[in-house]
Each structure stands twice: as structure tokens, then as C-alpha cells.
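Asks: quick one: sequence plus predicted model below, questions after.
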Amino acid sequence: MPDLLSVRNLKIEATSYPPGEPPRTLTLVEGVNFDLAKGKVLGLIGESGAGKSTIGLTALAYGRGGVRITGGEVKLNGEDLLKLGPAGIRKVRGAKVCYVAQSAAAAFNPAHRLGEQVIEASLKHGIMSRAEAEKRALYLFKVLGLPSPETFGQRYPHQVSGGQLQRAMTAMALCPNPELIVFDEPTTALDVTTQIDVLAAIKHAIEETHTAALYITHDLAVVAQITDDILVLRHGKMVEYGSVKQIIEAPTQDYTRALVNVRGTKREEAPNQSDTLLKVENISAGYGSLKVLDDVSLHLPKGQTLAVVGESGSGKSTLARVITGLLPPLEGAVSFDGKLLPVALKARTNDELRRVQMIYQMADTAMNPRQTVRDIVGRPLTFYYGLRGREKTERVKELLDQIEMGSGFVDRYPAELSGGQKQRVAIARALAAKPELILCDEPTSALDPLVAEGILRLLLKLQEETHVSYMFITHDIAIVRAIADSVAVMHRGKLVRFGPKSKVLSPPFDDYTDLLLKSVPEMEIGWLERVLTTRRMVSAGN
């Protein structure tokens, strides 16, 4: 039986326009070959910029952002998609090949009900009647484990959770009965407990519908649960290609081994956690009539790291907003170094503001794209210390050296930096104020594992040098194990577990912490099935 998708000698290019220089042709992908049979799943894995999404989109004969497919073959059922004209490609997209994006929230139209959007491609391509499409959508809602499947399609995108929206997008891709689906990091933005549900739903749906899939991710532990084969990519070229078992258990290339063995950073907790810097007492907070935090109390010792962990919506980021003064609490108090902090940001002195800084999850949206690194890192130097001109520039260069980037980046714009470099600049900006506490709001969740590992090591090095304290907000238990001294577990606005890392991560567990710890994907074939079986047994016992 011939392969459904066959890619040979793929070459993809783009044009760069450096200011004051002639245009340059950049080769993004070169010499990539792979095959995908019907009903099988191939994982495309590698760090940011490896070419994963660029290659995946060639299955739709699409090059986004000025990218051009300039060589090779992309054959679907023996037909070269690259030789089809615009009319032929339109017949393929949304009918024979469908796409599931990383951010379902950005992919749905907020003005239309989910059901109408799920069946749209099926109707547009004339694949089935409205009645048939609605019946198909209902079947998929059930297969994907969506709540109240008979009425789920009547909801608008904002009326469902992130995990439900991601599954709805999978239903939208599966509805036309495509031969191939391209999943582009569909669980990256989800917390670990939701990720398990979505992974299980995707795997079940693929098995039920017998469609083939390309699964793009930077998480090898995730891809091991859902794919048959794995193609490891780096800098647009093939590194290693083989079965899941071979890649996981016997990788032949150094880069693949590094991916398999990532997260080598680990620090033992501080034995003495009594010297408190930050104290949060009986905090309740919310937005309008919606109460998000309910009677939360915790503390963070000087020079140490408190990891605040929990799924999306548990109140982690809201707690950070209360501590920074961006959100005055309904009840409770925040003390810093033994003194009460004013609840509102505008009531705090410059020195109180300086001592508590924040690093955001998305460095892209936290920086002005029209400002250079010099401007971005230099702004707190001027605001807090009055530095200007050469003195400010020299201090910016010192900070860039401190974050292991070097002064050569001082005149670059955010668009000229990689994801990891942007996050390092965000760290430098926080350090510029010489804070005593930095709130880190999931600063590595958008980064591939090897880059994230580098950021964690940098943060630990800086903590040793400056004795700064971190409150590290995350849903990644592996990060908690790697860097935390103490841990706070939050669930639905409440603090369910708090204390030194060794105690919080040791049994006996409360039900939620147990679920959280068991939801962290492991580099083990069959792990997903084992976790789901355990969950079913627990549910049956209850």
C-alpha cells in the first residue's frame, strides 16, 4: 500500500531585507524526507526555529509569512501538491488536509457559535449535507469527551475552557473526514492536567476515525504518547528519523540524546526557610463579582525560590497581581521585609516598586517592538537610578554580560532575537532595578525544553550571585523539582498544600496534588494509557 503522504528533498526559503543592505535569500529547510501511512502519526520535534511548523504546513502546500517552497515533492496519495494551481490547492485545504493550531482561542471567530464553525468546511466543500455535518459534529463531540455534546455546539468560544476549545478545534479538523491532520503544538498552551485530557481525546479520535496525522511539538515526552514514528529536526535539517521506541530508548545522535535527557538542572532545597522576605496573609481577591482567590496565606524566605503551581484558572497569576499592587485584594495583607505594602500600585513608593519586579510569560508582548535592547533594559535604570547616556549604556552592557548574551545585542530590536534571547532580555530588565524579589510568571512555558533549561540555569546562577528571591509561577512539576525550595499548590483559588519542597512532593497527598503529580508526561512508551487506566480505576472505586 502506497504512503498517504510522501515528502522528498524538501527545500523551503525566505527573503530577508536587512536595513541598508541588498535582500538575502535564507534557506529555512533543506533535504527533508519522510513518509506517512494511512492511520499513522508522525511526530515532528525540535527546538524553536527547527522548521517543524514550516514543514508541517507544506502538507497544505502553504508557506506563511513570505516563506516559499522552492524544491522537492510533497505527494498526497501520489499527487504532488506543489504542482497544483490555486484552485486545486483550495480543494485540498479543509477537505483532504486539515490543520489544528496551537492557539484555539485565536483560531475561532468569537462572534459565531462553535457548532457552526465546526461544520463550516464540510458544508463549504460540499462533503456532506447540513444534517450529516451536524450528526458528524455530535459524534466527534462525544468521541472527544466534550461536556453536554448535544448542546456543546450552541456555545460561543468564550463560554468554554481552553482545553475544551482545543478539543473543539480538533473536532473542526476531523469533521470533513480528512485524510490527514496537521497538529501544530495543540497542547503547549495547556496546563498538565488539561493536557492529559486533550492528548487522550486526540489519540482516541485518531484511532476512531483512522485519519493520519503530523504532530508538531517540542516536547518529546508528549510526542512519545501519541505517535508511531518521530522525525527530529534542527536548523531546518533532519537529525534523526525512526520509530518512537528507537528514538526514546536508543537515540543515535547527540542532539536527540540531549532532548531525551533534558531537565538535568536540580537543586536541593534550603534547609532553613524561616527568614521571611514576603508574607501573604489571608488574601482574597477577584475581578468584579468573580472571586478568584479565597483566603490564601504563604511566605517566601530571603534568597530562596517559592514555586506556585496549579492548573489554569487556579489563581496563580492573580496572586502575583495582588503582590505587585496591580490588583488590590478584597481582604488580607501583603508584607515585604516585615512592613505592610500598600494594596494599590499607585500608593507605593518608588523604592517599594523597585524591590519587587516581574518577568512575564510572553516576552514578545512584554516588550515594545520599536525599542532596542538598550532602551528596554535601560528604562528602569533611568526610572530608578537616573542613569543616562554613556553611564546607562555601560550598565546595560554589564547586565547583558550577566545574562550571558553579551554587549553585541545592545542595538537589536525584539524581532531580531530568538524566544530564549527575548526572555533573557526580560530577565536583564528585571535585574536592572536591583530587586529583592522577582515574580516569574511562567517564563519558560513558551520555550522549547533545551532553551528553557538554559533559562532555569541562568536564574539559579543569578540567585547565587545576587541573593534575589523568586516566586516562580508554573504548571510544570519538573521545574518545581528543579529549582524550588518551597512549594504552594493552588486549586480553584484556594491553597491546598504549602511547605518545603521535600514535604509537598512527598506522600501522603491530597487528591488534587496527587492528580497534578501523576499528570506530568514521562519519557515512557505507554505512559498515557497507564495514567488513564489508573484514573478509570480510581473513578470506579469512587
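Replies: Structure's in. What do you need? Numbering: from 1, shown residues only.
Asks: going forward, measure contacts and count neighbours with C-alpha atoms only.
Replies: Fine.
Asks: can you map out the helices along the stretch 51-200 of the chain?
Replies: 52-56, 86-92, 104-107, 114-124, 130-143, 149-152, 162-174, 192-209 (DSSP state H, counting those that start in this stretch).
Asks: let me fix that: the stretch 251-400 of the chain
Replies: Under DSSP H, counting those that start in this stretch, the stretch 251-400 of the chain gives helices at 254-260, 316-324, 350-355, 373-385, 389-402.
Asks: mind putting the helices of the stretch 51-200 of the chain into JSON lines with mean neighbour count?
Replies: Output for the helices of the stretch 51-200 of the chain, formatted as JSON lines (neighbours: other C-alpha atoms under 10 Å):
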{"stretch": "helix 52-56", "mean neighbour count": "24"}
{"stretch": "helix 86-92", "mean neighbour count": "13"}
{"stretch": "helix 104-107", "mean neighbour count": "15"}
{"stretch": "helix 114-124", "mean neighbour count": "21"}
{"stretch": "helix 130-143", "mean neighbour count": "19"}
{"stretch": "helix 149-152", "mean neighbour count": "16"}
{"stretch": "helix 162-174", "mean neighbour count": "26"}
{"stretch": "helix 192-209", "mean neighbour count": "19"}
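Asks: hmm, Thr15 and Leu28 touching each other?
Replies: No - using C-alpha atoms under 8 Å, Leu28 is not in contact with Thr15; the gap is 10.1 Å.
Asks: the two - which one has more neighbours?
Replies: Higher neighbour count among Leu28 and Thr15: Leu28, with 20 against 13, using other C-alpha atoms under 10 Å.
Asks: tell me how far Lys503 lies from Gln273.
Replies: Distance, Lys503 to Gln273, by C-alpha to C-alpha, to the nearest Å: 13 Å.
Asks: which one's more surrounded, those two?
Replies: Set Lys503 next to Gln273 and count neighbours by other C-alpha under 10 Å: Gln273 wins out with 17 against 14.
Asks: dump the helices of the stretch 51-200 of the chain into a markdown table; add distance to Gly288 as well.
Replies: Formatted as a markdown table, the helices of the stretch 51-200 of the chain follow (distance: least, C-alpha to C-alpha, whole Å):
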| stretch | distance to Gly288 |
| --- | --- |
| helix 52-56 | 40 |
| helix 86-92 | 46 |
| helix 104-107 | 23 |
| helix 114-124 | 27 |
| helix 130-143 | 33 |
| helix 149-152 | 27 |
| helix 162-174 | 22 |
| helix 192-209 | 26 |
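Asks: use this one as the comparison:
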Amino acid sequence: MTNLVEICDLKVEATTDSGRHVEIIKGVSLAVAKGEIVALIGESGSGKTTIALTLMGHARPGCRISGGIVSVAGKNMVALSEKQRAKVRGTEVAYVPQSAAAAFNPATTIMDQVIEVTRIHGLMSPDEARTRAVELFRALSLPEPDTIGSRYPHQVSGGQLQRLAAAMALIGDPKLVIFDEPTTALDVTTQIEVLRAFKAVMKKGGIAGVYVSHDLAVVAQIADRIVVLKGGEAKETGTTEEILNEAKHPYTRELLAAFEPKSRGPVAAAPTSPAPLLKIEDLVAGYGQRQTDGLPLVRAVEHVSLKVEKGRNLGIIGESGCGKSTLARAIAGILPAAVGKIVFDGKELSRSARERSRDQLRQMQIVFQYADTALNPAKSVEDILDRPLVFYHRMDRKARSARIDELLDMVRLPRNLRHRRPGELSGGQKQRVNFARALAADPKLILCDEITSALDTVVAAAVIDLLKDLQRDLGLSYIFISHDLSVVEAICDEIVVMYGGRKVEEIMPAKVKTPQHPYSQLLFSSVPKLDPTWLDGLQQDAELVRAYCRR
């Protein structure tokens, strides 16, 4: 089999804040054959994305390719001029980013963005490009393929946006597609659909792929071979079966062991205090102009009631677009609810955050799913963490500096990252800064919206342990919105399953193996296994279950 990609003794240098040069990729070599999918696996900061970006001749700001050869279809991407590389990008090599939300322009229609590469490179006429785009939308199992292109990015779900990013990458008929953590932000049922769509399109077109991920179970479904990375070095390479069943390197075995976070263990009985920390009654929230009945045009949350006891955690799960994040935003007051009551720590809150007191805002914090869009790219980590310390606690400069060190320690980040900007951090590091910012307020309740979705399994397991430690030390409560059911099982005392804006079932972690509602059964059967045959053998009729839920 001919190799389409050959990376030989690749070295990448980064420049530190003090001007020192540090080698972050240390002589990595790997090959990808035509039509083969090779996965790059490793913890956050291991060099996965850095290596993948060199396939386009690109290095992040502050980094440079300092040695080695990166050959794609016979072209050494390192030796090409920037103008020559620009001709290759989008035509021979294409990229699907981790955060599709950050990759799309919110002011331009989806179709115009998907076909833009065909216009830039003069690949085909606009009409041909639109026809080809619709074909890709259909192949990627997108709903309403003939009209979805006329929408704007905010008008589609996260899973749909991720597949649209793949359509954008594939429209130029590339020989190689780089997938950079494309399913980490997706719920399990959507992830299955996206993986199946990616796999079918890649196989049908005979397209080679480099799949960057921290999730071994996902990689097992799509990759032919796996390269395990740590600290900028390749620790182990083998076929998917070899890595899963006969891992030799201790780090690979650590990744496999961290696949499922440790369970929470026996759950204490609910506190007997008469008032829960948070009580939501009959909440309705959504988007669009209010109608004559005062309800929004699009109702994303329909009459949901729930409660969170002090020192306990509630998990909210459901597929992309089911209303989980809208519910979190309504509780936080970012998106004021149209109907319903929010009682926090014994006091009824205003539905809008603007009408809540500073102390009420401090006590309930939210950590957003996409760290890329949640952090100000122009500010340093220190500035980002400094702001809540001034706003909520009015600390002086010396106290703030000491507290920032403590916060970085809490989220397992080196203190010397405080002067870096978000663009200089890995996806996992950005998400931990996002979480540290919430901790800076000293809250009683943290709404966690997919906070581990960008973290590798080892770091995610450490963050879950951290959340448990903080809960024990500080008496925190969490509402944990996640598509990772093993994470929810590990930390939550109760789990609410949502579909179509409604609560369909509430279950205890001990009963997750035997859910009663058909949709809950679909969710729990959609969790990928460390078995390369699992996806192909999965028998589900998701649409039948969804039709049942819509009745």
C-alpha cells in the first residue's frame, strides 16, 4: 500500500515567555497510507493537534517547524512557500476543527461558508458547488439537506454543525482529512450518527484521515492504526486491535485504565433539610419573539421541574438540541425563562441575571461548553481569573495574585501559564481555565455544561476527582450537563434524562443499567465500547424511539 503521508523525524519548537526555545515535538515519525485512517491519541498537550497541523504546513503562533519532513502526496509541506501551501489547503488536505462553533462565521449562511473553498480555488461553478454541498449534506445524514444550507450556524445543533464542518472540508475532494477531536462536544446518540457518517463518506471516497482524539472508544470505531503520544513523543504505534488488546507502553495502559472514571461509590441519603439548594418549578424557556400568551416562538425547555439538594449533584443528559444547555442558561438567568419559578438557597430569584444581586450571581456560576468562545482571546489567563476576584471579592492586587496561583493549582495547571493567552493553550487547558474562573467566585452551585468534553480521559478523570475533592472541602453542589454518561455516573447523585425540551425520566446512578424509558435505553446503549466491531454491529432504531418520544 502506497503511503500518502510520511512524517519523518518531525521537530517543532515553541518560544517561551522569556524567549527560550523549547522542543515540543521531539522527532516524531509516522505514515498514513492512501485510504487509511490513523488516530493520534494522547492527553491534552501531548502534541496531537500540533502534529496534525504540520500536515498543512502550519504551526501555532509562537511555534515553528524546526526539523524533519512532512510529505503529503509527494509534497514536503515544510519546504513549500506559504503561497504554495495555501493552494494545497482545502484541495489536497482539509481540516475539521474541534469546535465547529468557533470555525463558522455567525453572520454568513452555512451554504456560503461550505462552498467558499471552491470559489477561492476556482474548483467549480457556484451552482455545481451548491449541488455538491447538498450531496454531502445527504451523505452526512443531515436533516433537510436541500434547505439546511440557507440557515445560519446558530440555527442548527452542535452535532449538525460538526457534520457541516466535515462537508466544508470534503467539498474540495481532498486526499487527506484531519479530524481534530470532532465528536468531543457531542452527545452519545449524535456521536454515533456523526461517526457513521464520517466513516461511510471516507470509505466511499477512499480518503485518508488523521483522527486526533483523546477518546479511545471513539477511535476504536474509525481508525485502522493508532499512534500514542505523550510529551511530544510517539510512545507506541500499532493497529487498533494491537493497541486495545496488547498495549505494551505503561502510558497506553494508563489511558486504557482511565477510560471509565471511578464510580462515585455508595451515595449518602439526601439531606433532611426542608429546603433544597435549588428548586425549579414548571420552567419554560426558548428563543424568538414572545407570543400573545407570553411564551417564546421556539420553546426549547417545556415545563421542567427539578431540585438539587445541598452538597449533592444532578446530572442532565440527552441528545444535542434536547434543551440541556438552554435549561442551564435559564437557571443562570442568561436566557430569562418565560414561565416558572427558580428558588435558590430559600429565596426566589428573578428570571433575568440582570435583576439578581451581585451575591446571587456569585453563588451560582456557569462553566460553558466551548472554552474557545467563552474566553476572551485578547486577555491573559491572569486577567481572565483576575476579573471575578475584583468583581465579587474586591481583592487587592497582592491577594488576587496569590489566589490566582491557588486556582491554577486547583485545576492542575502550571502557574507559569498565567501570562499566556487562550490561543497559546491546548483545548483541555482552556477548559480548565474556564472552570478556574467559576471557582474564583466561591460559588455554592456550579452549572457545568459539558466541562469535560474537551479533556482527554486521564485529565477528565483527574478533573472529576478534583470536583469531588472541592465538593467535600467547600460543600459545593453541581448541575452536570454531559454527553459522557460514565462521567455523569461517576459524580452525580441523580440523573435527569431530557428529550425535546421535556424531562422523560429521573434515575439514580445505580439504576442506569436498567432505565425504564425507551429513550433512556437508547442513550445508555449508545456509549462506545473499547471494541472495533461495536459501531458496525450496533443495532438501534433511533428514529423509532424519537418518534415514540414525540407522541
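Replies: Received the coordinates, thanks. What you see is a predicted model; the values in this text were computed from it and never measured.
Asks: what would you report as the TM-score here?
Replies: After superposition, the two chains reach a TM-score of 0.86 (TM-score structural alignment, normalised by the length of structure 1), with 534 aligned residues with a C-alpha RMSD of 3.4 Å.
Asks: contacts only, for the residue lying closest to Ser48 of structure 1 once chain neighbours are set aside.
Replies: Nearest residue to Ser48 of structure 1, sequence neighbours excluded (C-alpha to C-alpha, 6 or more residues apart in numbering): Asp448, at 6.2 Å. Going by C-alpha atoms under 8 Å, 6 or more residues apart in numbering, Asp448 of structure 1 touches Gly46, Glu47, Ser48, His218, Asp219.
Asks: farthest-apart pair in those, please.
Replies: Of all pairs drawn from those, the one with the longest distance (C-alpha to C-alpha) is Ser48 and Asp219, at 11.2 Å.
Asks: what about Arg536 of structure 1, how many neighbours?
Replies: Neighbour tally, Arg536 of structure 1, other C-alpha under 10 Å: 12.
Asks: so it sits in a strand?
Replies: No - counting by DSSP: H, G, I helix; E, B strand; the rest coil, Arg536 of structure 1 is not part of a strand but helix.
Asks: not counting sequence-adjacent ones, nearest residue to the residue nearest the centre of structure 2?
Replies: Nearest residue to the geometric centre of structure 2 (C-alpha atoms, centre = their mean): Ala185, 2.9 Å. Distances taken as C-alpha to C-alpha, 6+ apart put Ser453 closest to Ala185 of structure 2, at 5.3 Å, once the chain neighbours are dropped.
Asks: in structure 1, what residue corresponds to that neighbour?
Replies: In structure 1, the residue equivalent to Ser453 of structure 2 is Ser445, according to TM-score structural alignment.
Asks: how close does its match get to Ile479 of structure 1?
Replies: For Ser445 of structure 1, the distance to Ile479 of structure 1 (C-alpha to C-alpha) stands at 10 Å.
Asks: ok, the two, which is more surrounded?
Replies: Set Ser445 of structure 1 next to Ile479 and count neighbours by other C-alpha under 10 Å: Ile479 wins out with 21 against 18.
Asks: just to revisit the earlier point, just the element for the match of Ser453 of structure 2, please.
Replies: Per DSSP states H and E, Ser445 of structure 1 falls between elements, in no helix or strand.
Asks: Tyr215 of structure 1 too?
Replies: If you go by DSSP H and E, Tyr215 of structure 1 is part of strand 212-217.
Asks: give me the mean deviation of the helix or strand following that strand from structure 2.
Replies: Sequence-wise, the next helix or strand downstream of strand 212-217 of structure 1 (DSSP H and E) is helix 220-223. Taken over the aligned residues, the distance from helix 220-223 of structure 1 to structure 2 averages 1.2 Å (mean C-alpha distance after the TM-score superposition for structure 1).
Asks: what span of structure 2 lines up against helix 220-223 of structure 1?
Replies: Counting by TM-score structural alignment, helix 220-223 of structure 1 pairs with residues 216-219 of structure 2.
Asks: contact partners of the matching stretch?
Replies: Residues contacting stretch 216-219 of structure 2 (C-alpha under 8 Å, 6+ apart): Ala39, Ile41, Tyr211, Ser213, Leu255, Leu256, Phe259, Pro528, Lys529, Leu530, Asp531.
Asks: same check, this time on stretch 462-482 of structure 1
Replies: By C-alpha under 8 Å, 6+ apart, the surrounding residues in contact with stretch 462-482 of structure 1 are 191-192, 263, 265-267, 300-312, 316-317, 402, 435-442, 445, 487, 501, 516-517, 520.
Asks: may I see the buried residues of stretch 477-487 of structure 1?
Replies: If you call a residue buried by 16 or more other C-alpha atoms under 10 Å, then stretch 477-487 of structure 1 has these buried ones: Ile477, Ile479, Val480, Arg481, Ala482, Ile483, Ala484, Asp485, Ser486, Val487.
Asks: can you give me the buried ones in the strand or helix carrying Gln463 of structure 1?
Replies: Using DSSP H and E, Gln463 of structure 1 sits within helix 449-466. Residues of helix 449-466 of structure 1 classed as buried by neighbour count (16+ other C-alpha under 10 Å): 449-453, 455-460, 462-463.
Asks: among these, which one sits closest to Ala61 of structure 1?
Replies: Of all these, Ala61 of structure 1 sits closest to Pro449, with 29.0 Å by C-alpha to C-alpha.
Asks: contacts only, for the closest one.
Replies: When contacts are counted by C-alpha under 8 Å, 6+ apart, Pro449 of structure 1 is found next to Glu47, His218, Asp219, Leu259, Val262, Arg263.
Asks: and the fourth one, how far from Ile45 of structure 1?
Replies: The reference is to Leu259 of structure 1. Separation of Leu259 of structure 1 from Ile45 of structure 1 (C-alpha to C-alpha): 9 Å.
Asks: ok, these two, which is more surrounded?
Replies: When neighbours are counted by other C-alpha under 10 Å, Leu259 of structure 1 and Ile45 differ, and Ile45 comes out ahead with 26 against 22.
Asks: contact partners for the aligned residue in structure 2 for the more buried one?
Replies: Residue pairing (TM-score structural alignment): Ile45 of structure 1 is matched to Ile41 of structure 2. Ile41 of structure 2 sits next to Lys48, Val212, Ser213, His214, Asp215, Leu216, Ile226, Val227, Val228, Leu229 when contact means C-alpha under 8 Å, 6+ apart.
Asks: next: Ile37 of structure 2.
Replies: If you count contacts by C-alpha under 8 Å, 6+ apart, Ile37 of structure 2 has them with Ala208, Gly209, Val210, Tyr211, Ile222, Ala223, Asp224, Arg225.
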